[in-house]
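*Asks:* Have a look at this prediction, sequence included:
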Amino acid sequence: MSEQSEDTSKLLALFAPGAFVLLWSTGFVFAKMALPYAETMTLLTVRFLIAVGLLLVISIIWRARWPKSIPQTLHIAVAGILLHATYLGGVFAAIERGLEAGVAALIVGIQPILVAFVAGILLKEHVSIRQWLGLILGVSGVILVVWSKLQDGLGTSLGVGIAVVALLGISIGTIYQKRFCGEMDLRTGAVIQYTAAAIPTGILAYFTETMVINWTGEMIFAMAWLVIVLSVGAISLLYLLIRKGAASKVSSLFFLVPPTAAIMAWYLYDETFHSIALLGMVMTVMGVAFVNLRPLKRFGLRTRPS
């Protein structure tokens, strides 16, 4: 490897994980930006289908490998439904029903804690005191924030419940993908996953929504960001990180997602965290950090983009 190539790899390993986390954090605020102009399932279905088209072109140009068997393809599709239709559908639906973007980010942000505990149980590994402390802090912090926001009339119990479903979706999906999709090429895999995710969201949109999109300038900008920057750009960045062996650094920075999303939501939508809610945010961030600052190498897990 040349000296210039080594320098490029070092820069990628240094800055790309933080950039990835920053991009993922924007998903919550851009969801809130787009939702006034389209209903949740309609918005996601269109987003998924546009992403499929772009990623299909990328896969063809880069000659990415496709799954070799139907069972492997089906496993990738199931993971896609969990990670995209369930997770993103839950986050978008929760925000559409009044849950603040920062709170939605906080609820699903404890995903690394759940994944670490479930993976530990499945692998019959000892759960350390540090991990137990992280779990207690993280869950208690989320409860404080949610209770404070509901007391202030910001959000609904239904919205919170839907966000919890999103949390379960990404947690189960992460473990499922690790178990059954370890050899998946992220480019062709994303084509399959977004295609699979578009089926349930499309069905729900057809039967429960008007399927009308108001293509304003803000809506076009939000959709372009959600598709190009997140669904395509973040996937490509994660692919590069995995190739360079820096994927674990993304996991180690995952605890920064909720506060980053909260700061963005405060700046764009004047969402604030007062006293008790702010304390809950700090507790949750600390809880996720306790569990996640030590890379989850023994689980072989990596985070997923929004």
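*Replies:* Structure received.
*Asks:* hey, let's count contacts and neighbours off CA atoms from now on
*Replies:* Will do.
*Asks:* can you pull out the helices in the stretch 151-300 of the chain?
*Replies:* Counting by DSSP state H, counting those that start in this stretch, the stretch 151-300 of the chain has helices at residues 157-180, 186-208, 217-224, 235-243, 247-252, 257-269, 275-292.
*Asks:* For Gly27, which of the ones you listed is the nearest?
*Replies:* Closest of the helices of the stretch 151-300 of the chain to Gly27 is helix 257-269, at 8.3 Å (criterion: CA to CA).
*Asks:* list the buried ones in that closest one?
*Replies:* Buried residues in helix 257-269, counted by 16 or more other CA atoms under 10 Å: 257-266.
*Asks:* and Thr156, what does it touch?
*Replies:* 97-99, 150 (CA atoms under 8 Å, 6 or more residues apart in numbering).
*Asks:* What separation is there between the closest residue to Ala262 other than its chain neighbours and Met223?
*Replies:* Excluding the flanking residues, the one nearest Ala262 by CA to CA, 6 or more residues apart in numbering is Gly102, at 4.2 Å. In this view, Gly102 and Met223 are 20 Å apart by CA to CA, to the nearest Å.
*Asks:* More neighbours: these two, which one.
*Replies:* Gly102 (26 against 23; other CA atoms under 10 Å).
*Asks:* from memory the more buried one sits against Asp270, does it?
*Replies:* No: the pair Gly102 / Asp270 is not scored as a contact, 10.6 Å apart, by CA atoms under 8 Å.
*Asks:* returning to what we had before: of all the helices of the stretch 151-300 of the chain, which lies closest to Val91?
*Replies:* helix 157-180 (5.5 Å).
*Asks:* what's that closest one packed up against?
*Replies:* Applying 3 or more CA pairs under 8 Å, 6 or more residues apart in numbering; DSSP states H and E, we find helix 157-180 packed against helix 70-80, helix 87-96, helix 101-108, helix 111-122.
*Asks:* could you give the angle of it to helix 87-96?
*Replies:* 170 degrees (axes from the mean of the first three to the mean of the last three CA atoms, to 10 degrees).
*Asks:* what does helix 157-180 contact?
*Replies:* 72, 75-76, 79-80, 82-84, 86-91, 93-95, 97-99, 104, 107-112, 114-115, 119, 146, 150, 300-304.
*Asks:* Second structure follows, compare the two:
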Amino acid sequence: MPLRTASTVTFFYALGYPIGNMAVHAMSPMAVLAFRFGLAGAILGVWALVSKAGWPTGRKLAHVAVAGLLMQAVQFCALYYAIQHGAPAVLCAVVIAMNPVATGVLAAAFLRDRLTPGRVVALVLGVAAVLAACASRLVAEGGVDAAVLLLLIALVGIAAGGVYQQRFCADVDFRASTAVQNAVAFVPALVLALTTPFVVHDATKAVFAVAGVVLLNATLGVSLYVRAINLHGASAVAMLFCLIPAVAGVLSWLMLGEHVDIGVAAGLVLGALACWLNARSGRKRSGENGQDDPARHRGRQHRVDAVHDAAVAR
């Protein structure tokens, strides 16, 4: 992957954490998500129509909807509530960056994908990374608090949704798929927004933060991320998770003034090792199966990959 592509994808993916944090602190989290899902779904829907992408129908449409509820609604509702409960942006990035590792475990359990020794070690490192990053909160709260639990739910949501996406929706155009998924996720977000207190703490900051979430992350971030997977393969993009939490930490420091404690720093290192080992194991397995060239597989996907084209967290 060219350096410019890698750096651009990493930057916009990581940018989602401080911008999302900023948006939630400027406006009620479910209101932010209602705007995010509604506007992003409309933009992506128009893009799909203009590009004449094929739309899912019947049972395929139902599968896309289920994947959207898991990857979009479950992940982001839990993530934004965690931010409201005080989870720093970099902590969110460390936990969600374990998606490739968690996906490998779920794929082994439900898709009979082989769990290699390398991925077992990656899983252990991933668990250690999450525990290290959450250590200060676990000590302060005397156990797992609401923010940590919500982040784990968000991780399960994106990983389970990614496996479901690969199993049932891999042949759906990503523009149509993500448009439908955002539209489906808009419904529970709107219900939660209407049944919980609506508060705008800073109107100006809310406008800019929500615009950033919709345009830079939910729309532009999706496009860059998926294009990188299509051109360079899922294993190459999985390697970016080694860097994304660290970049999110730097951006959070510059934009929000958040500082990284020793536990989160250890989580960054362990998480980077886990993602690197997971991607390396996946690349070796793909090479053994003669699937190391993404250009030969454009238009279809492997049975399961560590990263999914529609499983875009940001």
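*Replies:* In hand now; what should we look at? Being a predicted model, the structure only gives us computed values, none of them experimental.
*Asks:* returning to what we had before: of all the helices of the stretch 151-300 of the first structure, which one comes closest to Val127 of the first structure?
*Replies:* Of these, nearest to Val127 of the first structure by CA to CA is helix 275-292, at 10.3 Å.
*Asks:* Counting by contacts, list what the closest one packs against.
*Replies:* helix 111-122, helix 129-151, helix 247-252, helix 257-269.
*Asks:* And that helix against the second structure, how far off on average?
*Replies:* Compared with the second structure after the fit, helix 275-292 of the first structure shows a mean deviation of 2.2 Å (mean CA distance after the TM-score superposition for the first structure).
*Asks:* buried stuff in that helix?
*Replies:* 276-278, 280-292.
*Asks:* Tell me which two in the residues you listed are the farthest apart.
*Replies:* Greatest spatial distance among the buried residues of helix 275-292 of the first structure (CA to CA): Ile276 and Asn292, at 24.1 Å.
*Asks:* I'd like the helices and strands packed on helix 157-180 of the first structure as CSV, with distance to Ser236 of the first structure appended.
*Replies:* Shown next, in CSV, are these (distance: least, CA to CA, whole Å):
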stretch, distance to Ser236 of the first structure
helix 70-80, 16
helix 87-96, 19
helix 101-108, 22
helix 111-122, 22
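*Asks:* For Tyr194 of the first structure, which of those helices is the nearest?
*Replies:* Shortest distance between Tyr194 of the first structure and these, using CA to CA, is found for helix 70-80: 6.3 Å.
*Asks:* Identify the residue range in the second structure corresponding to that closest one.
*Replies:* With TM-score structural alignment applied, helix 70-80 of the first structure matches the range 58-68 in the second structure.
*Asks:* check the fit of the matching stretch onto the first structure and give the mean distance.
*Replies:* Averaged out, stretch 58-68 of the second structure is 0.9 Å away (mean CA distance after the TM-score superposition for the first structure).
*Asks:* before we move on, back to that, I'd like to know which of the contacts of Thr156 of the first structure are buried.
*Replies:* Among the contacts of Thr156 of the first structure, those scoring as buried are 97-99 (criterion: 16+ other CA under 10 Å).
*Asks:* wait, which of the residues you listed is closest to Val229 of the first structure?
*Replies:* Among those, Leu99 lies closest to Val229 of the first structure (CA to CA), at 23.8 Å.
*Asks:* give the contact list for the closest one.
*Replies:* Taking CA under 8 Å, 6+ apart, we find Leu99 of the first structure in contact with 154-156, 159-160.
*Asks:* can I get these in JSON lines with distance to Leu137 of the first structure?
*Replies:* Converted to JSON lines, the contacts of Leu99 of the first structure look like this (distance: CA to CA, whole Å):
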{"residue": "Leu154", "distance to Leu137 of the first structure": "23"}
{"residue": "Gly155", "distance to Leu137 of the first structure": "22"}
{"residue": "Thr156", "distance to Leu137 of the first structure": "23"}
{"residue": "Gly159", "distance to Leu137 of the first structure": "22"}
{"residue": "Val160", "distance to Leu137 of the first structure": "19"}
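*Asks:* can you tell me which of these stay in contact in the second structure?
*Replies:* Mapped onto the second structure and checked by both residues aligned by TM-score structural alignment, their matches' CA atoms under 8 Å, the contacts of Leu99 of the first structure keep the contacts 159-160.
*Asks:* If any of the contacts of Leu99 of the first structure are buried, give me the PyMOL selection for them.
*Replies:* Here is the PyMOL selection string for the buried members of the contacts of Leu99 of the first structure, based on 16+ other CA under 10 Å:
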select buried, resi 155+156+159+160
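*Asks:* In the first structure, what residue corresponds to Asp171 of the second structure?
*Replies:* Checking TM-score structural alignment: Asp171 of the second structure goes with Glu183.
*Asks:* can you count the residues close to its match?
*Replies:* Neighbours around Glu183 of the first structure, by other CA under 10 Å: 11.
*Asks:* any idea how far Leu144 of the first structure is from the residue nearest to Ala262 of the first structure?
*Replies:* Distance from Gly102 of the first structure to Leu144 of the first structure, by CA to CA: 14 Å.
*Asks:* Contact partners for Phe299 of the first structure?
*Replies:* 116, 119-120.
*Asks:* Would you list the buried entries among these?
*Replies:* 116, 119.
*Asks:* Kindly indicate which of the contacts of Phe299 of the first structure lies nearest Leu238 of the first structure.
*Replies:* Nearest member of the contacts of Phe299 of the first structure to Leu238 of the first structure, counting by CA to CA, is Ala116, at 20.2 Å.
*Asks:* now for the closest one: what does it line up with in the second structure?
*Replies:* Checking with TM-score structural alignment, Ala116 of the first structure has Gly104 as its match.
*Asks:* Equivalent analysis for Ile228 of the first structure, please.
*Replies:* Ile228 of the first structure maps onto Leu215 in the second structure, by TM-score structural alignment.
*Asks:* does that match really touch Ala40, like I thought?
*Replies:* Yes: contact criterion CA under 8 Å: Leu215 of the second structure and Ala40 qualify, at 7.5 Å.
*Asks:* Now do the same for Leu131 of the second structure: its match in the first structure.
*Replies:* Counting by TM-score structural alignment, Leu131 of the second structure lines up with Ile143 in the first structure.
*Asks:* So its match sits against Leu279, correct?
*Replies:* No: with contact defined as CA under 8 Å, Ile143 of the first structure and Leu279 do not form a contacting pair (10.9 Å).
*Asks:* measure the nearest residue to Thr216 of the first structure once chain neighbours are set aside to Val145 of the first structure for me?
*Replies:* Using CA to CA, 6+ apart and skipping residues adjacent in sequence, the residue nearest Thr216 of the first structure is Tyr37, 7.7 Å away. Per CA to CA, Tyr37 of the first structure is found 28 Å from Val145 of the first structure.
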